[in-house]
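> have a look at this prediction, sequence included:
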Amino acid sequence: MKSHIEQRAVTIAKYILEKQSTVRQTAKVFGVSKSTVHKDVTERLEEIQPTLASEVKQILEKNKSERHIRGGMATKLKYQQQKKM
């Protein structure tokens, strides 16, 4: 694997740990696709730094379990703003 890809995977993982960020938020910050972020932290990182990969996996699982709540809040906000217009 190329070193810049490995470095990106580690950098992304550390960002997710520090900010408790979602894959979508992280992708936006780093200017890459959601697929790239997901592949970096689930597949590539496992080979590079397995302990870091397991820590990130816990955060991704937490985010996954909460995503229906975030989606509901976003929808609620959308309709509240439309109602004000």
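Okay, I see it.
> hey, let's count contacts and neighbours off CA atoms from now on
Will do.
> which ones are touching the spatially most central residue of the chain?
Residue closest to the average C-alpha location in the chain (Cα atoms, centre = their mean): residue 23, at 2.0 Å. Residues near residue 23 by Cα atoms under 8 Å, 6 or more residues apart in numbering: 34, 37, 38, 60.
> hmm, 7 Å instead?
34, 37, 38 (Cα atoms under 7 Å, 6 or more residues apart in numbering).
> now do the helices in this protein.
With DSSP state H as the criterion, the chain has helices at 3-19, 23-30, 34-39, 45-48, 50-84.
> counting neighbours, what do you get for residue 36?
13 (other Cα atoms under 10 Å).
> gap between it and residue 9?
If you measure residue 36 against residue 9 using Cα to Cα, to the nearest Å, the figure is 9 Å.
> repeat for residue 68
Note on residue 68: its distance to residue 9, by Cα to Cα, is 27 Å.
> please compare the first structure with the one that follows:
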Amino acid sequence: MKQYIEERAIDIANYIIEANATVRQTAKKFGISKSTVHKDVTERLTLINPSLAMKARKVLDVNKSERHIRGGLATKEKYMSLTQNTKSSIY
């Protein structure tokens, strides 16, 4: 494996752990795709640093288990905003 890929995988894992970041947030921060983030953490990092991979994986698993809640809150905010804009234009 190339050196820069190994370094990126370690940097990604450290960011996920420190920032409690999601795959999407991490991908945006590093300018790479979500699938690359996932592959770096689940496959590549396991070969490089298994203990770091486990820590990052725990954070991603928690985020995955909570994503339906975050999605529901985002949808609620969206429609609350639309309702408020509609009310203000009526009056």
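Thanks, I have it. Keep in mind it's a predicted model, so treat the numbers as computed, not measured.
> top of the contacts of residue 23 of structure 1 by number of neighbours, please.
residue 37 (22 neighbours).
> from residue 41 of structure 1, how far off is the residue nearest to the centre of structure 1?
Per Cα to Cα, residue 23 of structure 1 is found 9 Å from residue 41 of structure 1.
> ok, now residue 15 of structure 1?
The gap separating residue 15 of structure 1 from residue 41 of structure 1 is 11 Å, by Cα to Cα.
> the two - which one has more neighbours?
Using other Cα under 10 Å, the more surrounded residue of residue 15 of structure 1 and residue 41 is residue 41, with 28 against 16.
> need the contact list for the more buried one.
Contacts for residue 41 of structure 1 (Cα under 7 Å, 6+ apart) come out as 9, 13, 53.
> just the residues you listed now: which is nearest residue 83 of structure 1?
Nearest to residue 83 of structure 1 among the contacts of residue 41 of structure 1 is residue 13, at 39.4 Å by Cα to Cα.
> so residue 68 and residue 9 of structure 1 - more neighbours on which side?
Ranked by neighbour count (other Cα under 10 Å), residue 68 of structure 1 and residue 9 place residue 9 first, with 26 against 11.
> return the set of buried residues in stretch 29-46 of structure 2.
34, 37, 38, 40, 41, 42, 44, 45, 46 (16 or more other Cα atoms under 10 Å).
> alignment lookup: the last one to structure 1.
With TM-score structural alignment as the criterion, the equivalent of residue 46 of structure 2 in structure 1 is residue 46.
> and that match, how far from residue 72 of structure 1?
In this view, residue 46 of structure 1 and residue 72 of structure 1 are 32 Å apart by Cα to Cα.
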